[in-house]
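K.L.:
Here is a sequence together with a model predicted from it:
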Amino acid sequence: MWTGVGAALALAAGAVVWGAMTYADPASDDAAPGRVKNDRLRTDALLHSGLLQVRHQDIPNAKATFRRVLALDPENKFAWYNLGVLAQNEGHRADAHHAYDAALKSDASYTSALFNKALLLETSDPDAALTLLRRAVAADPKASTAHFHIGATLARKGRDEQARDAYRRAVGLDPSLRPRVPEAYRDSVAPSPSSDESTEAAVNSETPGR
C-alpha cells in the first residue's frame, strides 16, 4: 500500500506499518569517506538483521539490534521507527510516540511514521491524527491506508461527504479495502479514477488555516 524503496513486513487497514530498510546510491558510496561508507553498510546490515529477528518473533534481540543501529547513527529514522512499531505493538504508547517523533525529526515526510503516529492519536486526538494523515498522503498520494483512515476519522466526526471522498480515494488505489469500508459508505466508493481530484480537494479543504 505504500510505494517506494523497501519492503514492509505487515500492513492492513487497521495495522501498524513496519519500516523498511533502504540503501544509499552506489555513486554516493564511492565518493564517501571509508569510515562513513563502512558505517552505512553496518547500519544496513543491522537493520536487515533486526527485521529478520522481528519476523522470527525474537523481539528482545530485535530491539537490541535497532539500538545498535542508533549507536552508529543516532538519527537513523528506520531504527527509531521500528522501535516505535515494537513499542506500539506492546501497548507502550509513550515510547512509541517518542520513537516516531525521533524518526520524523530525521525525516518529516516519512510516511509510515506519520501514519503510525496518527494511529496512536485517532481516538484521543482525532484532529491531530487527521493532520498527520494529511501529511502522509501529501508525502505519498498513493498511500491508500492513510486515505482509508482519513475517511474513518472524518466519518466519526460526522463529515459524511468528505469521508466518502476519502474512502473513494482509498478504494480507487486499493480495491481490496472496499469490504472494510463501513456499510453506510460502501455503495458510494466503487473504484473510480475520476474521484482522485475531488478527493484531493476535499482533503485539502479540511486543512486548518487554508
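P.N.:
Looks like it came in fine.
K.L.:
For the rest of this, base every contact and every neighbour count on C-alpha atoms.
P.N.:
Will do.
K.L.:
Now do the same for the most centrally placed residue in the chain: helix, strand or coil?
P.N.:
What sits nearest the mean C-alpha location of the chain, by CA atoms, centre = their mean, is Ser112, with 1.6 Å. With DSSP: H, G, I helix; E, B strand; the rest coil as the basis, Ser112 sits in helix.
K.L.:
try His97
P.N.:
In terms of secondary structure, His97 is helix; the call rests on three-state DSSP.
K.L.:
Can you tell me how far the residue nearest to the centre of the chain is from Asp160?
P.N.:
Distance, Ser112 to Asp160, using CA to CA, to the nearest Å: 26 Å.
K.L.:
Same question for His92.
P.N.:
From His92 to Asp160 the distance is 33 Å (CA to CA).
K.L.:
neighbour count winner among the two?
P.N.:
A count of neighbours by other CA atoms under 10 Å puts Asp160 above the other of His92 and Asp160, at 16 against 13.
K.L.:
Spit out the contact partners of the nearest residue to the more buried one once chain neighbours are set aside.
P.N.:
Among residues not flanking Asp160 along the chain, Leu154 sits closest, at 7.0 Å (CA to CA, 6 or more residues apart in numbering). Going by CA atoms under 8 Å, 6 or more residues apart in numbering, Leu154 touches 160, 162-163.
K.L.:
so Tyr100 makes contact with Phe78?
P.N.:
No: at 9.8 Å, Tyr100 does not count as touching Phe78 under the criterion of CA atoms under 8 Å.
K.L.:
Centre of the chain to whatever helix or strand Phe78 lives in, how far?
P.N.:
Assigned by DSSP states H and E, Phe78 falls within helix 77-89. Relative to the chain's own centre, helix 77-89 is displaced by 11 Å; criterion: CA atoms, centre = their mean, to the nearest Å.
K.L.:
Against that first model, consider the following:
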Amino acid sequence: MDRKKSAIGVLALTGLVLLAGCTEPQSVKKEQMRQQYADNSLAARLPMAGDLLNRGQVVQARRTLNECLAGGLNNPMVYVTDGRILSAEGHIDQAYQAFETAIAMDAECDSAWFYMGALKQSQGHHSEALTYYQKAAQLKSSQFGYVLAVADTLSLLDRCDEATTYIYDNLLHSRDGDVLAQAGSIATRCGRMEEAIDIYKRAIALNPRNTGILDSLAGCYRLKNDWGAAAETYETLLKTATSDADRTAYLTQLAACRFNASQFQLAWQCYDKLTVLDRSDYHHMLGMAQSSLGMELTEQARQEATRVLNVSRDNPDAIMVIGCADFLDGQYERAIRSFTKLISNERLDGFAWWMTGHCHEQMGNTERAAAAFQIAGTLRPDSLLLQRIVHEPTDAM
C-alpha cells in the first residue's frame, strides 16, 4: 500500500514536472510572440518616417524614427532612414556615419548605397557619387531610379557617350513612360538629340497623352531646327488643351514653328487665332504682319504692322516689316527711311544695314551699297525673312 501511494506520488510529481516543462515554453513563446509583434509594429512604422520625409515633414519624420529607435528596432533601414533625416536636418557628417553603419550591417543594402551617393552628389562630389550609385544599381538593377542616377551623374561628369549607352543598355526595356522621359531629359542635356527624340517617342508610346513628354519632344525638334516635326507635335498638344491658357501657349509655339519652317500661311492662321484668344498682346498681330510679309502680301503686311505701331509706338519689328514691304514694292527711298530708324537697334542693326545696301544697289548707288554691305558684314544679319526677300542663301550673309 505504501509502495502504491509512493508510486502514485512519483507519478504525480512527474506530472507536475512535465506540466511545468510544458508551461515554461508556452510562456516563452508568448513573450517571443509579443516581442515579434512589437518588432513588426515598429518595422511597419519605419516606412512612415520615410514617407513623412518625402513630404518635407522632417520634424514628424524624426519623431517617428525616434519612436522606432526607442523600441529597440535595429536594422540597416533604420540607419538609412536616420541618415536621410540627418541630411535633411543639415547634419551631413552624421548622415555619412549613418549610411556607413547601414552598409557595415548589410553590404547588400542597396538603398544605403544609393542615399550615400545622393549625399555625395549634393556636396558636389560627383565621381564618388557615381561609385555609390553604380553599386546600388548593381545590387538592384530593377530599381530604375538607381539606373537614372548613374546616367545623370555620368552626364554631369561630361561622360555623355557613356551616359547615353548606359541608358540604352539598362532603361529602354522599362514600361514606365515617366522613367523613359527622365532618360530622354538626360540625353537632351548631353546634346544627343537623335537619341533623346527616340527615347521620348518610346515614352509617348507608353503614355500618349502625357503633355509634359510631348512638350519635351517638341523642344528636341526645335533644338534640331526640325520645325516641321516640332509643329506637328504642337498640333498634337493643341488637341489636348482644356483651357484658353494652354491653347494660347501651344498655339504660340505652333505659330513660331510654322513661321520658322517658312509655312507662312499656316503661321498667319495661328497668329490670327491668337488675336482672338488674347487681344491684349500685340505680338500676335506682329506675327501676322511678319507672316504676311513672308507670303509677299505687302499691303496686308503694312496694315498689320501699322496696327502694331498704334499700340506699340516705334516698335522696331513693325518698322522692319514696313521697310521690307516697301522694298518688295520697289519703294526703295521709303524703305531706306524705315531701315535708318533701325541702325541704332542692337538686335536689328545688321539687318537694317544689309537691307539699306540692297536698296541702294537697286537704285544704282553702288558706292553706298558697298559701304552698307561692309558694315552689315561685320554684324551678321541672319534672318529667314531676309533670305526670302532678297533670295540669297544663308552662307552669303
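P.N.:
Done, it's in. Note that this is a predicted model, so its numbers are computed, not measured.
K.L.:
The helix ranked longest in structure 1 vs structure 2, average offset?
P.N.:
What stands out as the longest helix in structure 1, according to DSSP state H, is helix 34-55. Superposed on structure 2, helix 34-55 of structure 1 shows a mean distance of 3.7 Å to its aligned residues (mean CA distance after the TM-score superposition for structure 1).
K.L.:
how big's the offset between whichever helix or strand comes after that helix and structure 2?
P.N.:
Next along the chain after helix 34-55 of structure 1, taking DSSP H and E as the criterion, comes helix 59-72. By mean CA distance after the TM-score superposition for structure 1, the fitted helix 59-72 of structure 1 averages 2.5 Å away from its aligned residues in structure 2.
K.L.:
ok, back up a step: what angle sits between the helix holding Phe78 of structure 1 and helix 34-55?
P.N.:
20 degrees (axes from the mean of the first three to the mean of the last three CA atoms, to 10 degrees).
K.L.:
Flag every buried residue along helix 77-89 of structure 1.
P.N.:
For helix 77-89 of structure 1, the neighbour count (16 or more other CA atoms under 10 Å) marks 77-88 as buried.
K.L.:
Likewise for stretch 217-229 of structure 2?
P.N.:
217-222, 226-229.
K.L.:
neighbours of the closest residue to Cys324 of structure 2 other than its chain neighbours, just the number please.
P.N.:
The spatial neighbour of Cys324 of structure 2 that comes closest, neighbours along the chain excluded (CA to CA, 6+ apart), is Ala335 at 6.7 Å. Look at Ala335 of structure 2: counted by other CA under 10 Å, it has 25 neighbours.
K.L.:
List the buried residues of the longest helix of structure 1.
P.N.:
Within helix 34-55 of structure 1, the residues that count as buried by 16+ other CA under 10 Å are 37, 40, 43-44, 46-51, 53-54.
K.L.:
Repeat that for stretch 60-74 of structure 1.
P.N.:
62-63, 65-70.
K.L.:
Any chance of these in CSV with distance to Ser195 of structure 1 as columns?
P.N.:
Shown next, in CSV, are the buried residues of stretch 60-74 of structure 1 (distance: CA to CA, whole Å):
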residue, distance to Ser195 of structure 1
Ala62, 42
Lys63, 42
Thr65, 44
Phe66, 41
Arg67, 43
Arg68, 45
Val69, 42
Leu70, 42
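K.L.:
any idea how far Gly72 of structure 2 is from Arg84 of structure 2?
P.N.:
For Gly72 of structure 2, the distance to Arg84 of structure 2 - CA to CA - is 19 Å.
K.L.:
Contacts only, for the nearest residue to Leu172 of structure 2 once chain neighbours are set aside.
P.N.:
Residue nearest to Leu172 of structure 2 in three dimensions, not counting chain neighbours: Leu180, with 7.1 Å by CA to CA, 6+ apart. Taking CA under 8 Å, 6+ apart, we find Leu180 of structure 2 in contact with 171-172, 174, 199-200, 202-203.
K.L.:
Recalculate using a threshold of 7 Å.
P.N.:
Counting by CA atoms under 7 Å, 6 or more residues apart in numbering, Leu180 of structure 2 touches 199-200, 203.
K.L.:
Same check on Asp29 of structure 1?
P.N.:
Counting by CA under 7 Å, 6+ apart, Asp29 of structure 1 touches Lys37.
K.L.:
if I look at it, how far off is Ile59 of structure 1?
P.N.:
Using CA to CA, one obtains 31 Å as the distance from Asp29 of structure 1 to Ile59 of structure 1.
K.L.:
Same check on Thr111 of structure 1?
P.N.:
Taking CA to CA, one finds Thr111 of structure 1 at 24 Å from Ile59 of structure 1.
K.L.:
what's the answer for Leu133 of structure 1, then?
P.N.:
Noted for Leu133 of structure 1: a distance of 28 Å to Ile59 of structure 1, by CA to CA.
K.L.:
between the two, which one's more packed in?
P.N.:
Leu133 (30 against 15).
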